[in-house]
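**Q** Please find the sequence and the predicted model below.
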Amino acid sequence: MLDEEEPFTTFEPGQLITAESMNAMQSKMRAEIAKKIAEALAALTEIDKAKDSDALEGSSAEDLLAKFLEQAMQQFPTHTGYRKLFKVLEFDERNLIDHQLKLCPLVDLYELKSFEVICAHDDDKHREEVRFFLYHTSEKKLRHDDVTVEIEATGETPFRIPLAELLDYLDVEYTDDSSLGDLETELWTAMFAAPNDSFDPADYCHSPWYERCCREERTVGSLKAKGDWDELWLKMRPCKTVNPPADRDEAESVRLPRGILVEHHDFDQLSLTLKEPIFGPNGDEARPMCVMVLLKV
């Protein structure tokens, strides 16, 4: 090995530097570098354990790649001028959205349809019409007071979002020590935070399985250990009718889309106004319309 001060090739003052001598010097340099790398590798006997190595045990390269890609895809919409909002529109009242997208985005609207479920709170269970519902895979059908309610219709593609993915999308932070009850509270808070609207508590609830776990104060870690964490879902039914039939049917499940006025006020703000009233069963009180709003630039 060369000393630190020893040159690869010695040139005397005034000596002509030829191509041959320069090539010879480069060859010596490459040989010396290769030698040092080999010596360093031979001396390497142990690699410090990474902080997260325990979490990687048992995961193949394919598993890790799939996980990284899934996380990247969840973050992608937040960096591409995309917003998904939940809004409550009152008849003839302008609902202002401060989206901060710096351009007038494309606006797509979906009505949040209500559906029948079995809600649970403490020891009370009751049938209810809601727009958001937390439940477990084992509860595709729920029975109460001799009535069976289908949460996931047999033979149909279910309307559901994995709870874990929704929490990641909403940037809700949690650990394996987080309780399911606290996590539910943080979920509703994040979903209905500005620029979303606050929803009536009657519009969302959770299932008997979920209620039991909350009473038992089960944690994320315990749910993962028993395989239940990936079996938790949020059901919602965003819907719009394209090319609707000419005849209006006032039944909520098949009625034509209500007239909603969309106005862009500037590059950062737009408003939605429900221009057609929606009346209750008695026809004496206008009801709000709950919508999912997609914005894209």
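**A** Perfect, thanks for sending it. Residues are numbered from 1 along each chain as shown.

**Q** CA only for contacts and neighbour counts going forward, please
**A** Noted.

**Q** in the one helix or strand residue 111 maps to, what's buried?
**A** For residue 111, the element it lies in under DSSP states H and E is strand 106-113. Neighbour counts over strand 106-113 (16 or more other CA atoms under 10 Å) mark 107, 109-113 as buried.

**Q** this is the other structure I want to compare:
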Amino acid sequence: MTETAPYVPQEPGDLVTADAWNTMQERIYEDIRSTAQDEAGKVTHVASADDAARLEGLDLAGLTAEIARRVLDDVRGNSGYQQLFKVLKGGEVTVLEHGLGTAPLVDLYQLEYFEVATREDDETRASFATFYLCQSEERRVRVPTADGSGRRAVDIQPADGPDLGIPWVELLTRYEVPYTDTTTLDDLETEFWRAFFADPNDRFNDDQYSHSPWFERCCRDKQTVKRLKENGDWNDILFIMHPRKTVNFGGTGFSTEDEVRLPRPANVGVQHLDNNRTALWFEPPHRPDSGTESRARQYINDPHSPVPDPDQDLTGQTGRFERELKLMVLLKV
């Protein structure tokens, strides 16, 4: 684009609609592809005929997609939009140094624990995670039951809902994780978590993120980025999380016969301190429902214990799970 011809003209105060955003993406992609083709047509000599149509292993389509991904991520970052991952501790105030120059809209999504399949010590087992790396074809994995008497299935993708997952390559770009074709998957994963949990995000405990059996095998075999691309797996690695939109209501919630249930995230306060800082705080108790979250609660309180049986009633369990709250925080001006 030029300085006098924006892709999608907008006036101060206009809403950025889905149609406008999609149109901008399409025009950016078309502009990059057209420019790349024009520049390629000017080349009259190449050092290697085999590499004439490629740059760093990417053909024109791959190069266009990579440039477009980086451009759109920059556009998103410069638009006053921020996505943060925070761990709120009961009774503590978390200050977000967003530097947006005005009080942003604040949107909160609780990061739920969900059951996953991992592989450690040459054994596939069930555990719980907040963030999970896997291959898109890993939809259901069989694991030993809690008592060791048999096996049961863990659904990586919801059996009765739409698929989840962000292409990992997009997050590698967003968090500026460096790698080359010779970088091994295990080294790349280490660098990714280091970048992902860096400021302004919070550091999550080691028991809150993991990877799948497929991912573990590739790490053990020292698979490189180049090999993953050649095998067609590179773009199929997914980053899965379960952020759930919640609303805070006034009052103490509603009660059942044996407990009081609060809306989630329960008792989260938001206050703008000035035009560049926003405070969040969480007041326990946080009371998860029974079911998957209660089983996760028991496991997180004691991660060295076996994963609870899916049919076990754990409503009465308490501990760290109720004293902290993990959130995806969206800021927009």
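**A** Happy to help now that I have it. If you're wondering where the values come from, they're calculated on a predicted model, not measured in any experiment.

**Q** so what number do they get for TM-score?
**A** TM-score for the superposed chains, counting by TM-score structural alignment, normalised by the length of structure 1: 0.75, backed by 250 aligned residues with a CA RMSD of 3.0 Å.

**Q** Superpose on structure 2 and give me the mean offset of the strand holding residue 111 of structure 1.
**A** Compared with structure 2 after fitting, strand 106-113 of structure 1 deviates on average by 0.7 Å (mean CA distance after the TM-score superposition for structure 1).

**Q** How far away from the center of its chain is that strand?
**A** Here strand 106-113 of structure 1 is found 18 Å from its chain centre; the criterion is CA atoms, centre = their mean, to the nearest Å.

**Q** what comes up buried for the helix or strand following it?
**A** Of the helices and strands lying after strand 106-113 of structure 1 in sequence (DSSP H and E), the nearest is strand 115-121. Buried residues in strand 115-121 of structure 1, counting neighbours by 16+ other CA under 10 Å, are found at 115, 117-121.

**Q** From those, pick the one nearest residue 248 of structure 1.
**A** If you rank the buried residues of strand 115-121 of structure 1 by distance to residue 248 of structure 1 using CA to CA, residue 115 comes first, at 21.1 Å.

**Q** and the residue nearest to the closest one when sequence neighbours are not counted, what does it touch?
**A** Nearest residue to residue 115 of structure 1, sequence neighbours excluded (CA to CA, 6 or more residues apart in numbering): residue 129, at 5.2 Å. Residues near residue 129 of structure 1 by CA atoms under 8 Å, 6 or more residues apart in numbering: 114-117, 203.

**Q** Now do the same for residue 129 of structure 1: its match in structure 2.
**A** Matched to structure 2 by TM-score structural alignment, residue 129 of structure 1 sits across from residue 128.

**Q** Would you mind confirming that residue 297 of structure 1 is in contact with residue 106?
**A** Yes: Residue 297 of structure 1 lies in contact with residue 106 (CA atoms under 8 Å); the separation is 6.3 Å.

**Q** Show the residue spans covered by the helices in structure 2.
**A** Applying DSSP state H to structure 2 gives helices spanning 18-41, 60-78, 168-174, 185-196, 213-220, 225-230, 292-301, 320-323.

**Q** And those helices: which comes nearest residue 52 of structure 2?
**A** helix 18-41 (9.3 Å).

**Q** mind checking how far that closest one is from the chain centre?
**A** Relative to where its chain is centred, helix 18-41 of structure 2 has its mean C-alpha point 27 Å off (CA atoms, centre = their mean).

**Q** What is the burial count for residue 321 of structure 2?
**A** For residue 321 of structure 2, the neighbour count with other CA atoms under 10 Å is 21.

**Q** Would you enumerate the residues in contact with it?
**A** Counting by CA under 8 Å, 6+ apart, residue 321 of structure 2 touches 286, 297, 300-301.

**Q** List only those of those flagged as buried.
**A** Buried, going by 16+ other CA under 10 Å: 286, 297, 300, out of the contacts of residue 321 of structure 2.

**Q** Looking at those residues, which is nearest residue 144 of structure 2?
**A** Nearest to residue 144 of structure 2 among these is residue 300, at 19.1 Å by CA to CA.

**Q** The closest one and residue 207 touch, don't they?
**A** Yes: in this structure, residue 300 of structure 2 is within contact of residue 207 by CA under 8 Å, at 7.3 Å.

**Q** what's the distance between residue 69 of structure 2 and residue 63 of structure 2?
**A** Separation of residue 69 of structure 2 from residue 63 of structure 2 (CA to CA, to the nearest Å): 10 Å.

**Q** what's the answer for residue 177 of structure 2, then?
**A** Distance check for residue 177 of structure 2 against residue 63 of structure 2: by CA to CA, it reads 18 Å.

**Q** Same question for residue 42 of structure 2.
**A** 17 Å.

**Q** Show me which of those two is the more surrounded one.
**A** Neighbour count, other CA under 10 Å: between residue 42 of structure 2 and residue 63, residue 63 has more, with 18 against 8.

**Q** how many neighbours does the residue nearest to that one when sequence neighbours are not counted have?
**A** Distances taken as CA to CA, 6+ apart place residue 55 nearest to residue 63 of structure 2, at 7.5 Å, with adjacent residues excluded. Residues near residue 55 of structure 2, counting by other CA under 10 Å, number 11.

**Q** Residue 55 of structure 2 touches residue 64, doesn't it?
**A** No: in this structure residue 55 of structure 2 lies outside contact range of residue 64 using CA under 8 Å: 10.9 Å.

**Q** Tell me the residues of structure 2 aligned with stretch 169-177 of structure 1.
**A** Aligned using TM-score structural alignment, stretch 169-177 of structure 1 spans residues 174-182 in structure 2.
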